[in-house]
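Undergrad: Sharing a model prediction with you, sequence too.
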Amino acid sequence: MANLTEFFTELNTDAKLLETYKKDPEGAMKNYGLSENEIKAVLSGDAKAVSALAGDIEMKAFLLISNHTK
């Protein structure tokens, strides 16, 4: 199973994945293999939940992704 940190890293390096994510975030995360808990945390914008699941205390990857799509 993929993990959230790998997904964020991949979004930063794979333009096709990023375009898919912009169009359908939930679908892109499901196709990547993220768990329902990870998907819900990202979609909710709950920084504490995402940080706990990703292990990214500073939330650098999540902030980049969430701010990019707004």
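TA: Ah, there it is. None of these values were measured; they are calculated from a predicted model. Numbers count the residues shown, from 1 in each chain.
Undergrad: When you work out contacts or count neighbours from here on, use the C-alpha atoms and nothing else.
TA: Will do.
Undergrad: And A47, how close does it get to K40?
TA: From A47 across to K40, the span is 11 Å (CA to CA, to the nearest Å).
Undergrad: nope, L17 is what I was after
TA: 19 Å.
Undergrad: Put this next to the first one:
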Amino acid sequence: MSKLLEFMTKLGEDSAFRDSYVADPDGVMKNFGLTDAECKMIRTADVEGIKKTLGVEHVYLNVHVPPHGNDEIK
């Protein structure tokens, strides 16, 4: 399983992980091992980019992506 798919699955299934993500999205994504490009796709809710990266036709995002002032990883 790709890291991105694993991350998205965990967000949907693990409420403690999701709470950690909501509190510190950049830190959680970085600690999980997502690439800069994957982090940017998640931060900007780039559904087309996520679908292309995962090689799927449909992606269901059921987690609110907190707004960010920019799309740079700190």
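TA: Sure, I can see it. Model, not experiment: these values are computed from the prediction.
Undergrad: about what we covered before: out of L17 and K40 of structure 1, which sits in the more crowded spot?
TA: L17 (18 against 15; other CA atoms under 10 Å).
Undergrad: who touches the helix ranked longest in structure 2?
TA: Criterion DSSP state H: the longest helix present in structure 2 is helix 3-13. Residues outside helix 3-13 of structure 2 that contact it (CA atoms under 8 Å, 6 or more residues apart in numbering): 17-18, 21, 32-34, 38, 54, 62-63.
Undergrad: By neighbour count, which bits of it are buried? Give me those.
TA: Buried residues in helix 3-13 of structure 2, counted by 16 or more other CA atoms under 10 Å: 4, 7-8, 11.
Undergrad: average distance between that helix and structure 1?
TA: For helix 3-13 of structure 2, the mean distance to aligned residues of structure 1 following superposition is 1.1 Å (mean CA distance after the TM-score superposition for structure 1).
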